[in-house]
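J.: can't give you the sequence, but here's the structure:
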């Protein structure tokens, strides 16, 4: 599937870059070509795989293959939009192990125009690159929908429209929580669902089910399964952002802490420290979160607090429970198509768990749930 989606992207992006070059050479080199290169380097094409295998899980035949691949490719461009603009808003230095797009543009012009002018131009290029990726995604999705039966095309457009709105809402909620220093675990879960879970898992699964012509009950069950897996994915990503290896994650460790991101991991630590009257832990969090110059020693203090308060263990447990609940929802939806097993494995993989049946006795035990881990309500 990654190769098939990449093939659609290659042809489409060559055409769009050529059109951009005809409009303006500098724009094509600085923005359009970088959007194309960033999208081509997207890796596993996970969103497209969720779409494809959901369609195969719901359908009895192959389904509308061309429309599915084009919509999957459009999801990759939507991901490009989200990531490059997120890097500008967060001031991120790297993405996927390389220099962030806006900083790459700035580095090109710094010798000629100076650091300040280059930084301003880079930020503008990052925002416009996101806009261009979104426009290309919409055009590709619209072309995919045009060849479908009217009822399916209409449903697909509605889901695509909701997906885009949720993505923007999630990005705003994330920045809003960061600026207002939100510490609510429930709010943090909602941000995780909007910013990542919806467009990374739930909506791609939804799109695939619509392409297969699935009924309302089956669609609802698959969406619930995707929602659980998507939130688990984001919570695991939050853990990786503090405890992960940059060589594996492709981004510097501790960025979320330095930016003061309103993650569920941090919200649980705050709530637990406050509930226990643990002033030492609370003081570390207040002092360190949102400090862009935080050094490795202070980051180690934050990690210690996240472990000592039990926040890390609680989030790990929640990830496992969400994955289990997602499997239950998938079972109740009863998809009987040939892709049902592959879809189940993808949902488990989103939470960082191995495929079903690959664990030794007891090795995949999700563990007991601590009632103090602050349910956000409605996620499961």
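T.: Sure thing, it's come through. The model shown is predicted, which means the values in this text are computed figures rather than measured ones.
J.: Every contact and neighbour count from this point should use C-alpha atoms.
T.: Fine.
J.: Helices of the stretch 151-300 of the chain, residue ranges please.
T.: Shown for the stretch 151-300 of the chain, the helices assigned by DSSP state H, counting those that start in this stretch span residues 185-192, 203-211, 216-243, 246-249, 255-259, 264-275, 279-288, 296-308.
J.: list the helices and strands the second one packs on?
T.: Spelled out, it's helix 203-211. Secondary-structure packing of helix 203-211 (3 or more CA pairs under 8 Å, 6 or more residues apart in numbering; DSSP states H and E): helix 46-58, helix 65-90, helix 150-180, helix 216-243.
J.: who touches residue 10 in this structure?
T.: Applying CA atoms under 8 Å, 6 or more residues apart in numbering to residue 10 gives the contacts residue 40.
J.: mind running it again at 10 Å?
T.: Each residue near residue 10 by CA atoms under 10 Å, 6 or more residues apart in numbering is listed here: 4, 36-37, 39-40, 73.
J.: With residue 296 instead?
T.: Contacts of residue 296 (CA under 10 Å, 6+ apart): 253-254, 302.
J.: right, and residue 172 touches residue 262 too?
T.: No - in this structure residue 172 lies outside contact range of residue 262 using CA atoms under 10 Å: 12.0 Å.
J.: what's the overlap in contacts for the two?
T.: 178, 191.
J.: Compare these two (neighbour count), which wins?
T.: Per other CA atoms under 10 Å, whichever of residue 172 and residue 262 has more neighbours is residue 262, with 30 against 15.
J.: my guess is the more buried one meets residue 189, correct?
T.: Yes - counting by CA under 10 Å, residue 189 is a contact partner of residue 262 at 9.4 Å.
J.: what about the closest residue to residue 257 other than its chain neighbours, how many neighbours?
T.: In space, and not counting its chain neighbours, residue 257 is closest to residue 289: 5.2 Å by CA to CA, 6 or more residues apart in numbering. A count of nearby residues for residue 289, using other CA under 10 Å, gives 23.
J.: swap in residue 62?
T.: The number of residues packed around residue 62, counting by other CA under 10 Å, is 12.
J.: who touches residue 202 in this structure?
T.: When contacts are counted by CA under 10 Å, 6+ apart, residue 202 touches 47, 50-51, 163, 193, 196, 222-231.
J.: Would you check how far apart it and residue 183 are?
T.: Distance, residue 202 to residue 183, using CA to CA, to the nearest Å: 25 Å.
J.: Equivalent analysis for residue 42, please.
T.: 32 Å.
J.: just residue 40 next, same as before
T.: As for residue 40, its distance to residue 183 is 37 Å (criterion: CA to CA).
J.: Most neighbours among the contacts of residue 10, please name it.
T.: residue 73 (28 neighbours).
J.: so what's that residue up against?
T.: The contact partners of residue 73, by CA under 10 Å, 6+ apart, come to 2, 4-10, 12, 39, 45, 47-48, 67, 79, 137, 140-141.
J.: One more to weigh against that first structure:
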């Protein structure tokens, strides 16, 4: 099973599930068609990392290939869609994956139709409801994947805690932005719960647990998944500031406008001068930040060594992941596939 085939079959399972839901919604009213259109647009992009890690967690523990595990794994993409929709509302993001974010899409629809009332409030409300709908669908897709009830029951506690952890991680992220006094330790705590566990460790655990993995096996996967998840998020943080919009799907410096208190920002605060910290505090989170302001903040992140320090952390976390993967008691096929995923998650450059 190649990575491209995993993605292809995950996509097929995902789109088939949404297509089964389509007539259910449209039987209520055709007015729900824009909800489906917004979801279709969002699901057309994405790296499908969480389903891939779930699938290879299953194979790592000796689970057999089959459409049922791919359908169960694909349900994680609906959980991700829900998280992204809500995340964009909270951050006030205009774009996602190179397209208008869901709340902006509905806001534009309101304005185009010339309806009375506030377009922004309508967009926000519609996005929250779509995110909630998709969150409910992820559990339904998991439960109807075709795996036996015993297998599903083995994974359900992990699925449940995964959903709790990502919501808590999102709150911690908001808390750091609100406080505005984050340090490296607190920023790494957000990384752990908002991304590392949710993106890699828990999907691996989910697949492996359903295949009958022992706690020792799960611990070995944690030793690989947590540092890799941290490296993945730190790479995303770097790209959120220095990345090419054509690659990231977001405007240049969007994370700076949103005021994200990332490890990158925490390192700059830690090593910057009083004058540099003053500029960071004043300009970070300014929704009107222009390209000149973005370049000023980028310069500070470079001059303080924050960018270099973040790259060093990425290398350290990736090294830990590679070492743990080499020692993990998993199948050779899974080890090779997870090695490829490690490269994909950490090797992206600005």
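T.: Structure received. Every value quoted in this text rests on a predicted model; they were computed, and no experiment measured them.
J.: Identify the residues contacting the residue lying farthest from the centre of structure 2.
T.: Farthest-out residue of structure 2 from its mean C-alpha position, per CA atoms, centre = their mean: residue 116, at 35.1 Å. By CA under 10 Å, 6+ apart, the contact list for residue 116 of structure 2 reads residue 110.
J.: And it, which helix or strand is it part of?
T.: Assessed by DSSP states H and E, residue 116 of structure 2 sits outside every helix and strand.
J.: Could you report the distance from it to residue 139 of structure 2?
T.: 36 Å.
J.: what's the helix or strand for the aligned partner of residue 11 of structure 2 in structure 1?
T.: Aligned by TM-score structural alignment, residue 11 of structure 2 pairs with residue 6 of structure 1. Applying DSSP H and E as the criterion places residue 6 of structure 1 in helix 2-23.
J.: who has more neighbours, residue 42 and residue 183 of structure 1?
T.: More crowded of residue 42 of structure 1 and residue 183, by other CA under 10 Å: residue 183, with 20 against 16.
J.: Leaving out sequence neighbours, find the closest residue to that one.
T.: residue 267 (4.9 Å).
J.: tell me the contacts of the aligned residue in structure 2 for that neighbour?
T.: When structure 2 is aligned by TM-score structural alignment, residue 267 of structure 1 is paired with residue 266. By CA under 10 Å, 6+ apart, the contact set of residue 266 of structure 2 is 180-188, 272, 301, 306.
J.: Among those residues, name the buried ones.
T.: 180, 182-184, 186-188, 272, 301, 306 (16 or more other CA atoms under 10 Å).
J.: Any chance of TSV for those, columns distance to residue 27 of structure 2?
T.: TSV is the format used below for those (distance: CA to CA, whole Å):
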residue	distance to residue 27 of structure 2
180	47
182	49
183	51
184	51
186	47
187	46
188	46
272	59
301	53
306	54
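J.: From these, pick the one nearest residue 257 of structure 2.
T.: Closest approach between these and residue 257 of structure 2, by CA to CA: residue 180, at 13.7 Å.
J.: Next one: that closest one relative to residue 262 of structure 2, how far apart?
T.: As for residue 180 of structure 2, its distance to residue 262 of structure 2 is 11 Å (criterion: CA to CA).
J.: Then residue 137 of structure 2?
T.: To residue 262 of structure 2, residue 137 of structure 2 is 31 Å away according to CA to CA.
J.: Comparing the two, which shows the higher neighbour count?
T.: Higher neighbour count among residue 137 of structure 2 and residue 262: residue 262, with 26 against 19, using other CA under 10 Å.
J.: The more buried one: what's it in contact with?
T.: Contacts of residue 262 of structure 2 were listed using CA under 10 Å, 6+ apart, and they are 173, 176-177, 182-184, 186-188, 190-191, 233-234, 237-238, 255-256, 268.
J.: redo that, cut-off 7 Å
T.: Residue 262 of structure 2 sits next to 187, 237 when contact means CA atoms under 7 Å, 6 or more residues apart in numbering.
J.: Spatially nearest residue to residue 63 of structure 2 (excluding sequence neighbours)?
T.: The shortest distance from residue 63 of structure 2 to any non-neighbouring residue, by CA to CA, 6+ apart, is to residue 211 (5.0 Å).
J.: err, residue 124 of structure 1, not the other one
T.: Nearest to residue 124 of structure 1 is residue 102, by CA to CA, 6+ apart, at 7.8 Å.
J.: what helix or strand is that neighbour on?
T.: Here residue 102 of structure 1, judged by DSSP H and E, is contained in helix 101-113.
J.: how many neighbours does residue 282 of structure 2 have?
T.: 10.
J.: What's the match for it in structure 1?
T.: In structure 1, residue 282 of structure 2 lands on residue 287 (TM-score structural alignment).
J.: hmm, back to that, now, which of the contacts of residue 266 of structure 2 sits nearest residue 326 of structure 2?
T.: Using CA to CA, residue 188 is the member of the contacts of residue 266 of structure 2 that lies nearest residue 326 of structure 2, at 24.8 Å.
J.: So the nearest residue in space to the closest one that is not next to it in sequence versus residue 276 of structure 2, what's the distance?
T.: Nearest residue to residue 188 of structure 2 in three dimensions, chain neighbours excluded: residue 263, at 6.5 Å (CA to CA, 6+ apart). As judged by CA to CA, residue 263 of structure 2 and residue 276 of structure 2 stand 16 Å apart.
J.: what's the answer for residue 125 of structure 2, then?
T.: Between residue 125 of structure 2 and residue 276 of structure 2 the computed distance is 39 Å (CA to CA).
J.: The residue nearest to residue 67 of structure 1 when sequence neighbours are not counted sits in which helix or strand?
T.: Using CA to CA, 6+ apart and skipping the chain neighbours, the partner closest in space to residue 67 of structure 1 is residue 144 (4.6 Å). Assessed by DSSP H and E, residue 144 of structure 1 sits inside helix 115-146.
J.: Can you list the buried residues in that helix?
T.: Buried residues in helix 115-146 of structure 1, defined by neighbour count with 16+ other CA under 10 Å: 118-119, 121-138, 140-142, 144-145.
J.: And stretch 285-299 of structure 1, by the same measure?
T.: Neighbour counts over stretch 285-299 of structure 1 (16+ other CA under 10 Å) mark 285, 288-290, 294, 298-299 as buried.
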